[in-house]
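**Q** could you look at this predicted model? Sequence included:
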Amino acid sequence: MRKIYFFAVVALALAACDNDDKYVDNEPVAAQITANIGNSISSRAAGTAWDTGDKIGITTFRENEQGVNESKYVNMEYTTENGEGKFTGTPMYFQDAQAEVTFTAYYPFTGTEGTAPAIIENNTRAEQQTLGNQPNFDYLWDSRVGKKGQPNINFEFAHKMSKITMTFQDGEGTDVNKIESYSFDGLVLEGTFNPATGEAKAKEMDSETLTLNVENVISGTARPSIIVYPQTTAGQVVLRIVKDGQTYKCELAFAGGELKAGTDYQYTITLNKTGAKVTKSEIHPWSLQTGTGDATME
């Protein structure tokens, strides 16, 4: 009887362990959200660090038994409280241990939690091209897959806009510190961003002139970048530089006649008495493109 009793206890213990394991496996597990831009956790919209209180929107998709994607969590508002790249918000749970869930995320957050965000319309005119305003339209997007056994979702956001960076260089007998303004002719300055797909694009409309008034230009030091919508340019974009009342004209060529998403186009402009010259320049935070061209005085 003692042996029978012993084995009965063991059997009960094993059954209890088995039941406990099943119970634990059925417990919901919350997704843990972190977000980087490219390869740097501190890099963010417009090339700066995440700010305290920055918000992203997250939507989840899971394929049901009929092969149709269902969204349990829609446009969930997640915030980085300390600007360190860890985001928190209303918990999003994995229920099924085997099911994979797709997470899409965009920046900056818009709309209302629980409601799919609408396509965002905006413009990139001169008043928007400040360090304070650029993060509002430097759109970011990414998609990741997670499951219950792998609840850590680490978004690697990509820039969805295009960027142009100018550096002005003293040439023979010139001083770029006297530049008063520079402008771009041939860019479309209105566009849209779709938070569901991550597509940013310029509208089909006439191009405009984007003029930036400047002072204290330092030779060899990059100016703050402008951010514009990805677009196909109708020919070349014309750069005009005003210095001492004289206008310098330069044509900027983009590979394939296109400004691509996530690309920073950098130009170094050397001003001389009789004109200016454009040289190639590498970029780092966004993907590399180079540009060439010639400039003459008007």
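**A** Yes, it's here.
**Q** going by C-alpha atoms from here, please, whenever you check contacts or count neighbours.
**A** Fine.
**Q** hmm, W141 is touching K160, no?
**A** Yes: using Cα atoms under 8 Å, W141 is in contact with K160, at 7.1 Å.
**Q** spell out which residues are contacts of both of these two.
**A** G198 (Cα atoms under 8 Å, 6 or more residues apart in numbering).
**Q** may I see the buried residues of stretch 73-90?
**A** Buried positions in stretch 73-90, judged by neighbour count with 16 or more other Cα atoms under 10 Å: 73-81, 83-89.
**Q** out of these, who's nearest T52?
**A** G83 (4.3 Å; Cα to Cα).
**Q** now do the contacts for the closest residue to the closest one other than its chain neighbours.
**A** Sequence neighbours aside, T52 is the residue nearest to G83 in space, at 4.3 Å (criterion: Cα to Cα, 6 or more residues apart in numbering). Going by Cα under 8 Å, 6+ apart, T52 touches 80-83.
**Q** ok, R125 next?
**A** R125 touches 189, 210, counting by Cα under 8 Å, 6+ apart.
**Q** separation between it and T296?
**A** Distance of R125 to T296, given as Cα to Cα, to the nearest Å: 26 Å.
**Q** before we move on, what about E199?
**A** In this view, E199 and T296 are 37 Å apart by Cα to Cα.
**Q** K86 versus the closest residue to Q32 other than its chain neighbours, what's the distance?
**A** In space, and not counting its chain neighbours, Q32 is closest to N152: 4.7 Å by Cα to Cα, 6+ apart. Distance of N152 to K86, computed by Cα to Cα: 11 Å.
**Q** what residues do the two have in common as contacts?
**A** Counting by Cα under 8 Å, 6+ apart, the shared contacts of N152 and K86 are 33-34.
**Q** now do the contacts for S162.
**A** Contact analysis of S162 by Cα under 8 Å, 6+ apart lists 227-230, 259-265.
**Q** distance of the residue nearest to T221 when sequence neighbours are not counted from V237?
**A** Nearest residue to T221, sequence neighbours excluded (Cα to Cα, 6+ apart): T167, at 5.8 Å. Distance, T167 to V237, using Cα to Cα: 17 Å.
**Q** dropping in the other structure now:
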Amino acid sequence: MKKNNIIAIAAIALTFTACSNDNDFTTNNEGKDTPISLSVGVGELSVVTRAENTATLADGELGLYITKNEEKNVIGKYLCNNAKFTASTTDTRTSWTCNTTYYWASDNATINYFAYFPFQGTEGTAATSLPWDTSTQTGVVDGGYDPLDLLYVNGSATNTASDHGINITLGHVCSKLVVNVSKLGSEIAEGKTISSIKIGGLKAKGNFYLFADSNNGHNAGSWVPDVNSADINMKSITANTVIPATYEAILIPQTAPFTLTIRLSDNSEYQLAVPSQAFAAGTCYTLTIQVGQDKVNLGSITQTDWVTKDGGPLNAQ
């Protein structure tokens, strides 16, 4: 699987007018009403979610909340609810724009921010959590990113004389499963193709919490998978489906046993039962499978957290 460290950096000068509500900020100094600038990156994490694509945040949309003590419903020129920033790339440079300018309330003012990518919901409307559905794996879109690969970060920023910006470093909050399929010796004829690989037994839908939900005990940046499981059809990431081939799926983090159903072009079908596996946020799991005439050998699974991390064996029952 190809890995690239892609940094999508953009300095943003927000250029349009905003509301005049000061939201109880009362300072009057040189730093007051200084426009907030924004830089967006993906740190040391790879945004690549398909083997033959180099992903960036180009042509995507980022959602941003600027809050005071997580007061999501208070907005104005100093605070925002689900503001939409649109990215575009020209001559290898990514620029971001928003329809509203947001300002620092004072020198040394500190704000809380919650940012995610790609944008969801309605601009200007606050939401505690995002519904997420991985049952249909779409793969990389024209902008070079997978819309199921949710990126997120929350933190705080302080206005200083030398830096009026919010430096946002996003991280992957979904999990990813990659399945590499090869032939078992000469048992499979040359040119045989895979029709589909289906995951069973996992939760395909869930909610990701942008903010803490103290009433229900959910932390900011946490997942709550649905109660019911659903089939997930994996996406081919090789140029064709002739064995050897590689398939991939973005998953909601969870711990559960699951099955893999592999259907070949001659309608032969193999099913593997895998013991309980923890799929952690920001982690990629790579599973190797050998397909024979009437059997499938399941190899080990390795895991990386989009840097490098050794994993242990995973055996089928």
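**A** Received, thanks. Because the structure is predicted, anything quoted here is derived from the model rather than measured.
**Q** circling back: tell me the counterpart of the residue nearest to T221 of structure 1 in structure 2.
**A** By TM-score structural alignment, T167 of structure 1 lines up with N180 in structure 2.
**Q** ok so, going back, quick one: which of the contacts of T52 of structure 1 sit in helices?
**A** Per DSSP state H, helices hold no members of the contacts of T52 of structure 1.
**Q** can you flag which of those belong to strands?
**A** T80 (DSSP state E).
**Q** could you export the contacts of T52 of structure 1 as JSON lines, including distance to L187 of structure 1?
**A** Formatted as JSON lines, those follow (distance: Cα to Cα, whole Å):
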{"residue": "T80", "distance to L187 of structure 1": "34"}
{"residue": "E81", "distance to L187 of structure 1": "37"}
{"residue": "N82", "distance to L187 of structure 1": "37"}
{"residue": "G83", "distance to L187 of structure 1": "33"}
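**Q** just give me the match in structure 1 for G292 of structure 2.
**A** When structure 1 is aligned by TM-score structural alignment, G292 of structure 2 is paired with N272.
**Q** I'd say that match and F168 touch.
**A** No: using Cα under 8 Å, N272 of structure 1 is not in contact with F168, being 11.0 Å away.
**Q** out of everything not next to it in sequence, what's closest to the equivalent of D33 of structure 2 over in structure 1?
**A** Alignment note (TM-score structural alignment): D33 of structure 2 maps to P28 of structure 1. Nearest residue to P28 of structure 1, sequence neighbours excluded (Cα to Cα, 6+ apart): Q95, at 5.0 Å.
**Q** so what's that neighbour up against?
**A** Q95 of structure 1 neighbours (Cα under 8 Å, 6+ apart): 26-29, 148.
**Q** if you rank the residues you listed by neighbours, which is first?
**A** Neighbour tally across those (other Cα atoms under 10 Å): the maximum, 21 neighbours, falls on K148.
**Q** just to check, that residue is in contact with Q32?
**A** No: look at K148 of structure 1 against Q32 with Cα under 8 Å: they stay out of range, at 10.9 Å.
**Q** what about the closest residue to A31 of structure 1 other than its chain neighbours, neighbour count?
**A** Spatial nearest neighbour of A31 of structure 1, excluding adjacent residues (Cα to Cα, 6+ apart): P151 at 4.7 Å. Neighbour count for P151 of structure 1, taken as other Cα under 10 Å: 18.
**Q** map P151 of structure 1 across to structure 2 for me.
**A** So P151 of structure 1 corresponds to H164, using TM-score structural alignment.
**Q** who touches its match in this structure?
**A** Neighbours of H164 of structure 2 in contact, by Cα under 8 Å, 6+ apart: 34-37, 104, 158.
**Q** now swap in V224 of structure 2 and tell me
**A** 206-208.
**Q** between those residues, which has the most around it?
**A** Neighbour counts for the contacts of V224 of structure 2 (other Cα under 10 Å) peak at F208, which has 24 neighbours.
**Q** my guess is it contacts S222. True?
**A** Yes: with contacts counted by Cα under 8 Å, F208 of structure 2 reaches S222, the gap being 5.9 Å.
**Q** counting neighbours, what do you get for the aligned partner of A202 of structure 1 in structure 2?
**A** By TM-score structural alignment, A202 of structure 1 lines up with P225 in structure 2. P225 of structure 2: 20 surrounding residues under other Cα under 10 Å.
**Q** likewise S287 of structure 1?
**A** Around S287 of structure 1 there are 15 other residues, counting by other Cα under 10 Å.
**Q** once you drop chain neighbours, what's closest to it?
**A** T263 is the one closest to S287 of structure 1 (Cα to Cα, 6+ apart), at 4.9 Å.
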